[in-house]
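Undergrad: 3D model of this:
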Amino acid sequence: MFKRFFWISFFLLLTACSKSDKPTIAFYYWKTSLKFSETEKKVLKDNNVRKLYIRYFDIGLHPQTQNPFPISPIHFKENIQNFEIVPVVFIQNKVMLEAKLDIKDLAEKTIHLISEINKKNKINCAEIQIDCDWSLNSKDNYLKFIEQIKKLSHKKLSATIRLHQVKYFKKTKIPNVDSGVLMFYNMGSIAPDSLNSIYNREISEKYLQSLKHYPLHLDFALPIYSWVIHIRNQKVLGLRSKLNFTELKKDKNFEQISPIFFRVKQSNYKNGVYYEENDLLKMEAISSEDLKNMAEDLSENSAQAPREIIFYDLDEFNLKNYEKNIFEQTVSCF
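TA: Below is the predicted model of the structure:
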């Protein structure tokens, strides 16, 4: 009897995160110039990635006219004909807060610029994604904008969804899109405390049960990025990218004082940023264990199984922090 129980338990352990209908792997690409490094190419090939969500441009408000305008459109320097491309447009919430916003005009200009980029690079996309963290005050403009984009594009339309928009969807409303992508990150405040603002399992648990009641189909975006919070006198000065544990440990100007904090031993410039003696650097990153916890929690609480998991974002700096099979291991938990 014990032997039989052992083998049943062993089998269940092996199959717990290895379903045959697991979602596909996709990536966000969030740089202004698209050219893959050898590491990025290898990850795409090893994970059989066929779909990329590419940030085409942001939409902000012009500092002088306060009119909406496109920011940093993408430049393609790579042949991407072997991939299904989904243009992503990030819209700053302050655009949608404009009381006199010409929604139809903005939608027309958005579709036109997407079409121009596609035409120039011989891309025939079937889907467009709109990324905006809309609020209660901006929801009316945002929902009308989505309706215009849907009407003008004649394509599948998806939208990014935040945790608070899932939990309080009766107030924040649901955009008229074909599907949503839950951005399962940026859960806390960027602060000088010891909490990780990118992902905190305790915070996520306050929202997870709401997923079962959300009417829109959701796929999931999981974080693989990291950043450093620059702190002086208990005040946050800003976020610093492209820094990691290894680099700071090798630098004699910094000393590690805890698992996530470094202290500046002597004033110096690093990557063009000035660090003053006794400044603190707080490392925020996502471990492989974090990714598996996210996947398991989302799988347990989802109303429907996701069709794909999108990792944010495809960048050699992010990829080198993980073992080769981490993306397969993560999606296997759904």
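Undergrad: CA atoms for contacts and neighbours, from now on please.
TA: Noted.
Undergrad: list the helices and strands the longest helix along the chain packs on?
TA: Secondary structure of the chain per DSSP state H: the longest helix is helix 103-120. Where contact means 3 or more CA pairs under 8 Å, 6 or more residues apart in numbering; DSSP states H and E, helix 103-120 is packed against helix 139-153.
Undergrad: could you rerun that using 10 Å?
TA: If you count contacts as 3 or more CA pairs under 10 Å, 6 or more residues apart in numbering; DSSP states H and E, helix 103-120 packs onto strand 51-61, strand 68-71, strand 75-76, strand 84-91, helix 139-153.
Undergrad: adding distance to A303, write those out as a markdown table.
TA: Formatted as a markdown table, the helices and strands packed on helix 103-120 follow (distance: least, CA to CA, whole Å):
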| stretch | distance to A303 |
| --- | --- |
| strand 51-61 | 24 |
| strand 68-71 | 36 |
| strand 75-76 | 37 |
| strand 84-91 | 25 |
| helix 139-153 | 24 |
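Undergrad: another for comparison:
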Amino acid sequence: MKKQFLYIFLFFILISCDKKESPVISFYYWKTNYQLTPLEQETLDGNNVQKLYVRYFDVDLDIKTKEAFPRSPIHFLHKPQIKNIVPVIYIKNNVMLQDNLNVEELAQKTFDYVELINLKNKLSCNEIQIDCDWTLKSKSNYLAFIESFKRISNKKLSATIRLHQVKYFEKTKIPNVDSGVLMYYNMGTIAVESLNSIYDRGIAKRYVSSLKKYPLPLNIALPIYAWGIHIRDNAIVGLRSKLTVEDLQSDKNFTEIDEITFRVNKSNYRKGVFYQREDIVKIEAISAADLKEMASDLQENLNQQPKEIIFYDLDELNLKNYEKSIFKQVSTRF
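TA: Below is the predicted model of the structure:
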């Protein structure tokens, strides 16, 4: 009898030791004005979110002078109450494509601007993230920029990583950062006939197995946004952000063709955008089932468990499309 109790005791110890903790839940905040709505704050509190990745500004190229400059900086309308703020700097690839780019100067100016925003708003940070979809042609400048920025900032540095940069990492190389964030979305081509350019499992499967060999520690970014592809005369007019099926179902100027496609039945303006009669709007969105499917596919192919699952992005217009427990449901699948 004593032996039986001992075996049972050892069994439960082994079970408890083998049990892994789920990755923590974080979010991106991608608006120009920082001011949380009650639902956004409730989402942070309900998921015990300790870290928020806030887009501080973009770095773009001036058309005339060909000089890099900060565009659309963040304005904090109230001070964040969350434990950790991670400034995210989105650098357009055209900046890194400049032949005469002074990467040391760009790194210094970029860091100085981050510090200026922090000083103005009485904020501090331990980590900064660089978001840039670099290519083979911009690789040298980008990697040199990362080296300079890491030395100048003397902070933990993370970088966004795309699927093609994982699969072909021997060519695209790996930036010298502490960790990467795999952007598991925007994997298809925005086109009239595309099914869903945000997430296409068929495209993802061409790349996801490469994760087993990728040497940089990765956290995962998953999409929770939707948009509309605005089509006129079989050509794309534009991309309409944060537009959902429910939005158009409740608008009498649009007629539902199928579950994701609408025809404009009367010319109208909607949120400053002109929709001409007979235009087509196709909604691309991510369902709860899609998120769970993504998590399962990633979990099978990652060479180590991610520490964070970061959802893009924290916005009431996105959050209202999901049940409150979805973020924990997804996290526990890793």
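Undergrad: what would you report as the TM-score here?
TA: Aligned and superposed, the two chains score 0.93 in TM-score terms (TM-score structural alignment, normalised by the length of the first structure); 317 aligned residues with a CA RMSD of 1.1 Å.
Undergrad: so how far is Q304 of the first structure from V89 of the first structure?
TA: Counting by CA to CA, to the nearest Å, the gap from V89 of the first structure to Q304 of the first structure is 26 Å.
Undergrad: which one's more surrounded, those two?
TA: Neighbour totals were compared for V89 of the first structure and Q304, and V89 leads with 23 against 15 (other CA atoms under 10 Å).
Undergrad: mind listing what that one touches?
TA: The contact partners of V89 of the first structure, taken as CA atoms under 10 Å, 6 or more residues apart in numbering, are 54-59, 70, 73, 110-111, 114, 128-132, 159.
Undergrad: and with 7 Å instead?
TA: Neighbouring residues of V89 of the first structure by CA atoms under 7 Å, 6 or more residues apart in numbering: R55, Y56, F57, D58, Q129, I130, D131.
Undergrad: could you double-check that the first one sits in contact with P87?
TA: Yes: A contact is recorded between R55 of the first structure and P87 when judged using CA atoms under 7 Å, the distance being 6.1 Å.
Undergrad: of the two, who's got more company?
TA: A direct count of neighbours by other CA under 10 Å for R55 of the first structure and P87 places P87 higher, at 26 against 23.
Undergrad: most neighbours out of the contacts of V89 of the first structure, which is it?
TA: Y56 (26 neighbours).
Undergrad: surely that one meets P73?
TA: Yes: in this structure, Y56 of the first structure is within contact of P73 by CA under 7 Å, at 5.6 Å.
Undergrad: circling back: closest one to K250 of the first structure out of the contacts of V89 of the first structure, please.
TA: The nearest member of the contacts of V89 of the first structure to K250 of the first structure, counting by CA to CA, is R55 at 33.8 Å.
Undergrad: mind listing the helices for the stretch 101-250 of the second structure?
TA: Per DSSP state H, counting those that start in this stretch, the stretch 101-250 of the second structure carries helices over the ranges 103-120, 139-153, 163-167, 169-172, 201-205, 245-249.
Undergrad: turn those into CSV, including distance to N48 of the second structure and mean neighbour count.
TA: Formatted as CSV, the helices of the stretch 101-250 of the second structure follow (distance: least, CA to CA, whole Å; neighbours: other CA atoms under 10 Å):
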stretch, distance to N48 of the second structure, mean neighbour count
helix 103-120, 24, 16
helix 139-153, 29, 19
helix 163-167, 29, 21
helix 169-172, 34, 14
helix 201-205, 30, 14
helix 245-249, 29, 15
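Undergrad: so which of those gets nearest G188 of the second structure?
TA: Here helix 201-205 is closest among those (CA to CA), at 7.2 Å.
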